[in-house]
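[1] Quick one, fold the following:
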Amino acid sequence: MLGIIGAMDSEVQELKNEMPDAKITSVAGMDFYEGHIHDKDVVVVKCGIGKVNAAICTQILADRYKVDSVINTGVAGSLNSDIDICDIVISKDAIEHDMDVTALGYERGVIPDMDNSVFHSDSRLIDVAVKSIEEANLSVKVFTGRVVSGDQFIAGKEKKDDLVNTFAGDCAEMEGASIAHAAYVNNIPCLIIRAISDKADGSAEMDYPTFEKKAAANSIKILKQLIKNL
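    You can find the predicted model right below:
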């Protein structure tokens, strides 16, 4: 069973439309669509915005649906000058950038009492995603990079530069690292796919509404091909 998580309707609705006979179960205010896409067992869910919603959702997928892998699809702001709007970032790893216990001597992003704070993506899922993007014939560039997540919409140069300098982030969003975190503690392979909706700078508020739908549509195209290839 493959678990697919998006934070917003635009990130998962088209996948739900591919499952007309889906069994829908509501848990913790989230609707889990269980069915088939390309003859593969999948469960698709909108988790809502933010790290807590995303982590709760991932744990439900682990406990109730016993998923054997999790893919998080959606949009993000670019932190890398080479990565433009509508380009694709496949996660090599993910970090929670708003984890800050520096007052107790930890580096930013380090989660106390955990053996790991950088959550690496599954190598097989990365390979399948790269192949799937090539086959989807999207006229965008593809990057494998670091996703940094926090409960903030990044829309200023100072914060953007901080995330680049501190974490070497390639894109910023609000769910991926918490999904990767929850998958890690449950020993579930995980991958984050992000289409760039804005540049996470002073133009972000203007760019995001314009490009969010187009970026999300690109993510959906990739995910459909990826499901077929798994």
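[2] CA atoms for contacts and neighbours, from now on please.
    Noted.
[3] Distance check, the closest residue to residue 120 other than its chain neighbours against residue 194.
    The shortest distance from residue 120 to any non-neighbouring residue, by C-alpha to C-alpha, 6 or more residues apart in numbering, is to residue 93 (4.0 Å). Residue 93 sits 12 Å away from residue 194, going by C-alpha to C-alpha, to the nearest Å.
[4] Would you do the same for the sequence below? I want to compare the two.
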Amino acid sequence: MRVLIVVATAGEAARLADLPARVVVSGVGPVAAALATARALAREPFDLAVNAGIGGAYPGSGLIPGDLAVSSVIVQADLGARDGEHFLDLAALGLSVLPDAPHAGLFPAWEGARALAERVGAACGPALTLNTVTGTVEGALALIRRFPSVLTEGMEGAGVAHAALLAGVPVLEVRGVSNPVGPRDRASWRIPEALMATRRGLEGLLGIG
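    Next up, the predicted model:
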């Protein structure tokens, strides 16, 4: 299986460079991730596009720093409109991320996601993509109300998923947990452990070890 791995930073890429896959650095955010993914998929064929990196875990997910999460669906969670205290997604607005079909920015993950999660000891559930990282308890709880089984938050997954959809390539998001979603407490972040978890998930995907 030919695998494209899209990461946000050069530091993440350096830890994955020896894997038997194409590793591409996109930059931060869904737009950068979509552009980098589209460019890579146009240059050579791949069987799977993977957004890999670290991310926050939502309260109630059961995940702690150093754990691993695999996406069952990738959601562009902040694309829509606010009507007072209410959030309206694209489906509610009658809009779409595609020019010719309804699509509210929910991208189903690769069919092998749950089997991979079981194999590597990861959780499997929704992965949210946001342009702005959630920094309050209230913000985290509002997203949990919209997506009750949500696991993680990142900034690139939906961009990779959108480009993969247009190219007809399955997509997956693999996130090592570095911190809880909510108030930013940098002292509690566990980035090395999160990066190790991400690598473990990718090694399981690629059949290493």
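[5] ok, back up a step: going by how many neighbours each has, rank residue 93 and residue 194 of structure 1 and give me the top one.
    residue 194 (30 against 22; other C-alpha atoms under 10 Å).
[6] what about the strands in structure 2?
    3-7, 22-25, 48-57, 68-76, 80-83, 86-89, 106-108, 123-129, 152-154, 171-180 (DSSP state E).
[7] Against which helices or strands is the fourth one packed?
    It refers to strand 68-76 of structure 2. Here strand 68-76 of structure 2 touches strand 106-108, helix 113-120, strand 123-129, helix 157-167, strand 171-180, helix 191-206, going by 3 or more C-alpha pairs under 8 Å, 6 or more residues apart in numbering; DSSP states H and E.
[8] which residue numbers in structure 1 go with the third one?
    Read it as strand 123-129 of structure 2. Taken onto structure 1 by TM-score structural alignment, strand 123-129 of structure 2 occupies residues 143-149 there.
[9] Also the shortest one?
    Mapped onto structure 1 using TM-score structural alignment, strand 106-108 of structure 2 spans residues 118-120.
[10] ok so, going back, trace the residue nearest to residue 120 of structure 1 over to structure 2, please.
    Using TM-score structural alignment, residue 93 of structure 1 lines up with residue 73 in structure 2.
[11] Now for that match: which residues touch it?
    106, 107, 108, 109, 125, 126, 127 (C-alpha atoms under 8 Å, 6 or more residues apart in numbering).
[12] now with 10 Å?
    Counting by C-alpha atoms under 10 Å, 6 or more residues apart in numbering, residue 73 of structure 2 makes contact with 106-110, 113, 124-128, 150, 157-158, 161, 171-173.
[13] got it, and residue 125 of structure 2?
    Contacts of residue 125 of structure 2 were listed using C-alpha under 10 Å, 6+ apart, and they are 61, 69-74, 109, 113-114, 117, 149-152.
[14] on that earlier part again, what comes into contact with the match of strand 106-108 of structure 2?
    91-96, 109-111, 146-148, 176-185, 189-191.
[15] Just the buried ones from these?
    91-96, 109-111, 146-148, 176-184, 189-191 (16 or more other C-alpha atoms under 10 Å).
[16] ok, back up a step: tabulate the strands of structure 2 (CSV), appending distance to residue 41 of structure 2.
    Formatted as CSV, the strands of structure 2 follow (distance: least, C-alpha to C-alpha, whole Å):
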stretch, distance to residue 41 of structure 2
strand 3-7, 8
strand 22-25, 11
strand 48-57, 9
strand 68-76, 19
strand 80-83, 27
strand 86-89, 28
strand 106-108, 17
strand 123-129, 21
strand 152-154, 22
strand 171-180, 12
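[17] Any idea which of those gets closest to residue 32 of structure 2?
    strand 22-25 (9.4 Å; C-alpha to C-alpha).
[18] which part of structure 1 lines up with the closest one?
    Under the criterion TM-score structural alignment, strand 22-25 of structure 2 matches residues 43-46.
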